[in-house]
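> Dropping the sequence and predicted coords here.
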Amino acid sequence: MYQSILVPVDGSTHAEKALKVAAQLASRPGKLYLINVQQPPDDIGLLVGGSGMPVSDEVIQKLVEEREEEARRVLDKARAAAALEGLEVEEVIAKGRPAEAIVAEAQALKVEAIVMGSRGMSDLKGMVIGSVSHRVGHTAHCTVITVN
């Protein structure tokens, strides 16, 4: 049983399953941290249909707000999908590359374990450049449990 577990959630069924496993592995009382990582686009101008030229602060602010709303929806959906009674649950919205943000947050929170799905919402990209769970498993300084 673990006193503190970080669970990355992205809206995928694998993440929901990982959260259910984490809830079973957590001590009562214990603490679960749900993290959603919002990765900024590589070229924000192309994202909004432009030429890659700099975009206005208003457009950037709107994109930031939309991503935070999406993160909130994902976190709310995850909370509703698992039995979390007897656990303290804290939500974290991080920005950056998912694997690096997850490992950094795990270190900052000093969690005992990370429980995560083996595949997320970006399955195809993960197969091409390496999955987030694979990277986290090789770089985290705590126990990493990957759920299929």
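Arrived safely, thanks for sending.
> okay, CA-based contacts and neighbour counts for the rest of this
Fine.
> how many neighbours does Phe94 have?
Let me fix one detail, which is that residue 94 is Ala and not Phe. 18 (other Cα atoms under 10 Å).
> Make sure it is indeed in a helix.
No: applying DSSP: H, G, I helix; E, B strand; the rest coil, one finds Ala94 to be strand, outside a helix.
> Now do the contacts for it.
35-38, 101 (Cα atoms under 8 Å, 6 or more residues apart in numbering).
> separation between it and Leu46?
23 Å (Cα to Cα, to the nearest Å).
> ok, structure two:
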Amino acid sequence: MLQSYENILVPVDGSYEAELAFKKAVSVAKRNGENSSIHLVHVVDTRAFQNISSFDTAMVEEVSESAKKTIEGYIEEAKQDGIKNIDYSIEYGAPKLVIAKDLPAEKNIDLIMIGATGLNAVERILVGSVTEYVTRNANVDVLVVRTDLDNKPALSKEQRKGQD
């Protein structure tokens, strides 16, 4: 029996890895038929703004507006590819919890497709990985995207620079 996913959550942050997750989510939604939907989310980590002494709401608005433009581009691309059910939200809070717990419950998500991080081992210890947290704590299936649409390893930052 093949698993069919109807509600796919894709966290996007403007990174190459998130773009790969988005593109694979479009492929999965197309294979799973008209009932499949994609929910894109960008989570503004409000903890990052707590250390700024002169907290400025204009900064949050700028980050949100930039995320909205990126997401709208993804939505247009998905619609051109035949996806009818796609929406998005911009959330505020701790990305780990919003992606792993809050949105799956709120949106009846049955699959989270998330890009693998580019963090090295030291950065993961210091910062922590959203992807790692989601894979360990989500109550739904999680697919960590590490390859491109041809299932070839994703290009490193250095390799992508060489293509420009």
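Nice, I can see it. Values in this document were obtained by computation on a predicted structure and should not be read as measured data.
> before we move on, the earlier item: pick the one among the contacts of Ala94 of the first structure closest to Leu84 of the first structure.
Leu84 of the first structure lies nearest to Ile35 out of those, by Cα to Cα, at 15.3 Å.
> counterpart of the closest one in the second structure?
Alignment note (TM-score structural alignment): Ile35 of the first structure maps to Val41 of the second structure.
> isn't there a strand covering that match?
Yes: when three-state DSSP is applied, Val41 of the second structure is found to be in a strand.
> Just list the residues touching it, thanks.
With Cα under 8 Å, 6+ apart, Val41 of the second structure has these contacts: 9-12, 88-91.
> Of those residues, keep whichever come out buried.
Buried members of these, scored by 16 or more other Cα atoms under 10 Å, are 9-12, 88, 90-91.
> buried stuff in stretch 38-47 of the second structure?
Buried, per 16+ other Cα under 10 Å, within stretch 38-47 of the second structure: 38-45.
> Closest one of the residues you listed to Val60 of the second structure?
After measuring these against Val60 of the second structure - Cα to Cα - the closest member comes out as Val44, at 7.8 Å.
> Count the neighbours of the residue lying closest to the closest one once chain neighbours are set aside for me.
Leaving aside its sequence neighbours, Val44 of the second structure sits nearest to Tyr92 (Cα to Cα, 6 or more residues apart in numbering; 4.8 Å). The number of residues packed near Tyr92 of the second structure is 15, by other Cα under 10 Å.
> Would you mind finding the match for Tyr92 of the second structure in the first structure?
Using TM-score structural alignment, Tyr92 of the second structure lines up with Lys95 in the first structure.
> ok, the closest residue to Gln39 of the first structure other than its chain neighbours - contacts?
Among residues not flanking Gln39 of the first structure along the chain, Gly96 sits closest, at 4.8 Å (Cα to Cα, 6+ apart). Contact analysis of Gly96 of the first structure by Cα under 8 Å, 6+ apart lists 37-40.
> got the contact list for Thr139 of the first structure?
Val103.
> Under a three-state scheme, what state does Asp76 of the first structure occupy?
When classified by three-state DSSP, Asp76 of the first structure comes out as helix.
> Is there a neighbour count for it? I'd like the number.
14.
> what does Ala94 of the second structure give?
Ala94 of the second structure: 15 surrounding residues under other Cα under 10 Å.
> Now do the helices in the first structure.
Secondary structure of the first structure by DSSP state H: the helices cover 13-25, 44-47, 57-81, 98-109, 123-129, 132-139.
> what range in the second structure does the last one sit on?
Following TM-score structural alignment, the aligned partner range for helix 132-139 of the first structure in the second structure is 130-137.
> Now do the buried residues in that stretch.
For stretch 130-137 of the second structure, by 16+ other Cα under 10 Å, it's 130-131, 134-135.
> Now do that stretch: distance to the chain's middle.
Its chain's C-alpha centre and that of stretch 130-137 of the second structure lie 12 Å apart, by Cα atoms, centre = their mean, to the nearest Å.
> By how much does that stretch deviate from the first structure on average?
Taken over the aligned residues, the distance from stretch 130-137 of the second structure to the first structure averages 0.6 Å (mean Cα distance after the TM-score superposition for the first structure).
> follow-up on the earlier one: what's the distance between the residue nearest to Gln39 of the first structure and Val37 of the first structure?
7 Å.
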